[in-house]
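Colleague: Predicted model follows, preceded by the sequence.
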Amino acid sequence: MPDPLARLMYIDDSGHQGSGLVVFGWVCMTPASWQPILRRWLDVRKALHRYLGIDVDRELHATDFVNGRGRIASRIPERYLHDGVPYWRDLGQDVALRLLRELSSFEGLSIGSAFRRLEPHPTQAEKVRFYRDLVREWETELDRSREFAMLFMDGNGLDHSYRTAHRQLRLDSRRIIEDPLMIDSTSSHFVQMADLIAWCAYVAVEQPNRHEFAWPWYEEYLAVRDPRRAPTELRLGNSETP
């Protein structure tokens, strides 16, 4: 019996340029789980549209809406108005919590995150090396389970730097099919899920003072879907150099 295509993985990154922290977050599912998970997410987005006026197709980018920078709703409930002033940050945080509660209960969905501490203002080459090491870890897991996977990343298809991590794999034994398929986050709900996971992982690891309210979010809502229960540090030297 042929080895199955068992994993679809959607990946996004986060971190802090000034401190050198780089984070990748992802969601993972079987092809058979793709449709019911997307249906549940769309049901959540439709509820947000009914109650808050957040369009179903509106991109929810964690850095923006959690910090109140994105005017994500066409109408805002009175509980977020104080002396007539809308508190977008309060709204954004409540939306994030609603999404995290839903993600924590999605059957068939697993999530994960990994981080690496680099020098401040890391180069793209350093980020790609981190991604390469992560891909090799996934290859080892897939080889052990005798499965194949496809990876989707946030991007517009113009940046080809990450594909080198795939093309350095040995073709006769590799388990990840093709280069990473680049999908713009504005059109992918799964990439937006990965974005929220990556942001929560960044906050859990870095613990910036301005985001103290979100420090426990990963542990409280995402750990249950993460086989490793927490963001994993992938240090330099964890994989072989090509």
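Modeller: Everything's here; your move. Numbering: from 1, shown residues only.
Colleague: drop to CA atoms for contacts and neighbour counts, all remaining ones
Modeller: Noted.
Colleague: Are we agreed that Leu97 is in a helix?
Modeller: Yes - note on Leu97: a helix contains this position according to DSSP: H, G, I helix; E, B strand; the rest coil.
Colleague: Please report how far it lies from Ile72.
Modeller: In this structure, Leu97 and Ile72 are separated by 15 Å, where distance is defined by C-alpha to C-alpha, to the nearest Å.
Colleague: Give the residue from the two that has the larger number of neighbours.
Modeller: For Leu97 and Ile72, the more surrounded residue by other C-alpha atoms under 10 Å is Ile72, and the numbers stand at 22 against 15.
Colleague: Second structure follows, compare the two:
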Amino acid sequence: MYFMYIDESGDPGKEIAEVGQARKGSSHYIVSGIIIPMTEWRTYLNTFVNLRRAIKQQYEIPVRLEVKGSEFINPRDNIFLKKLNRSKRIHIYQSILTDITSQMNQAKILNVVYRKENRSFGLDEDIQEDCWKFLITRFNTFLEKKGNEYGILFSDETNEPKLRGLVRKMRIYNPVPSLYSSKPRMANINQILEDPVIRKSEHSYFVQIADLIAHALYRNLYPKGSYKKYNVDCLFDILDPILLKEASKKDARGIVYV
């Protein structure tokens, strides 16, 4: 059994900000999931709790306080991170990703990216649904290759009725392009159990980890010059050893671009 904890970066709307205009929406939509083997769940939870305790001891950030990738870069709500300079905040972010990579080495990370710039959107195109379809289908393929293991989805708060309906539909009808035929093949998600479980990120360390991953990927794909001296654009590179690279043959890091 495997659990995949999921969070998003950006929004799935079709409007994005033009240069010189007020911000309408994000230039991207990213869905990231960290896949945890059930047999390692307790160990990995203890690992992260111990990491948070170490951070509390050094920086006085409470163990139960929710952490978000965006807050490490530009804290708005986290009063404890506001007390630290950017260099220290990025150092904590780096330390967390480093410990995840080294101490959760049987986990796998799956990423789906929709880059909105220079795209023409179809009237019926649904960015959120398209990205989640790819994410869920790749997770199901991962489970099949593990010997028909089963999995459960845990997601941060999102459009729960829509996601539930999508998963139920994909169990009985999930056409995907075929390499050997002009007709799509069916890739029904037989290995994923139950409806997706929606969790508030403040109550789930693993959903928080998924947030840190998604934001690190966003900063990698959309680097900002003023942050480069802190290596913010390189944060995602730390996770390379546990990326699910077989998720995409078109990208060396396994990122699925929609």
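Modeller: Okay, I see it. Just so it is clear, the model here is predicted, and its values are computed rather than measured.
Colleague: Provide the TM-score value for the superposition.
Modeller: Here the TM-score of the superposed chains, computed with TM-score structural alignment, normalised by the length of structure 1 as the reference length, equals 0.79; 217 aligned residues with a C-alpha RMSD of 2.7 Å.
Colleague: So which bits of stretch 175-191 of structure 1 are buried?
Modeller: For stretch 175-191 of structure 1, a neighbour-count test (16 or more other C-alpha atoms under 10 Å) marks 175-176, 179-183, 185, 188-191 as buried.
Colleague: Please flag which of those sit within strands.
Modeller: Of the buried residues of stretch 175-191 of structure 1, the ones assigned to strands by DSSP state E are 176, 179-183.
Colleague: can you redo these as CSV with distance to Phe130 of structure 1?
Modeller: CSV is the format used below for those (distance: C-alpha to C-alpha, whole Å):
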residue, distance to Phe130 of structure 1
Ile176, 17
Asp179, 16
Pro180, 15
Leu181, 18
Met182, 18
Ile183, 20
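Colleague: Let's check: the centremost residue of structure 1 is which one?
Modeller: Ala194 (1.9 Å; C-alpha atoms, centre = their mean).
Colleague: Quick one: map it onto structure 2.
Modeller: Alignment of Ala194 of structure 1 against structure 2 is given by TM-score structural alignment, with Ala210 as its counterpart.
Colleague: coming back round to it: now the helix or strand hosting the residue nearest to the centre of structure 1 against strand 176-183, angle please.
Modeller: Under the criterion of DSSP states H and E, Ala194 of structure 1 resides in helix 189-206. Going by axes from the mean of the first three to the mean of the last three C-alpha atoms, to 10 degrees, helix 189-206 of structure 1 is angled at 90 degrees with respect to strand 176-183.
Colleague: so where is the very next helix or strand once past helix 189-206 of structure 1 in structure 2?
Modeller: Following helix 189-206 of structure 1 in sequence order, the next helix or strand is helix 217 (DSSP H and E). Under TM-score structural alignment, helix 217 of structure 1 corresponds to residues 235 of structure 2.
Colleague: Identify the residues contacting that stretch?
Modeller: Identification of contacts with stretch 235 of structure 2 by C-alpha atoms under 8 Å, 6 or more residues apart in numbering yields 93-94, 97, 216-217, 219-220.
Colleague: List the residues that contact the nearest residue to Trp215 of structure 1 once chain neighbours are set aside.
Modeller: For Trp215 of structure 1, the nearest residue in space outside its immediate sequence neighbours is Ala204; the separation is 4.9 Å by C-alpha to C-alpha, 6 or more residues apart in numbering. Under the criterion of C-alpha under 8 Å, 6+ apart, the contact partners of Ala204 of structure 1 comprise 214-218.
Colleague: Much appreciated, bye for now.
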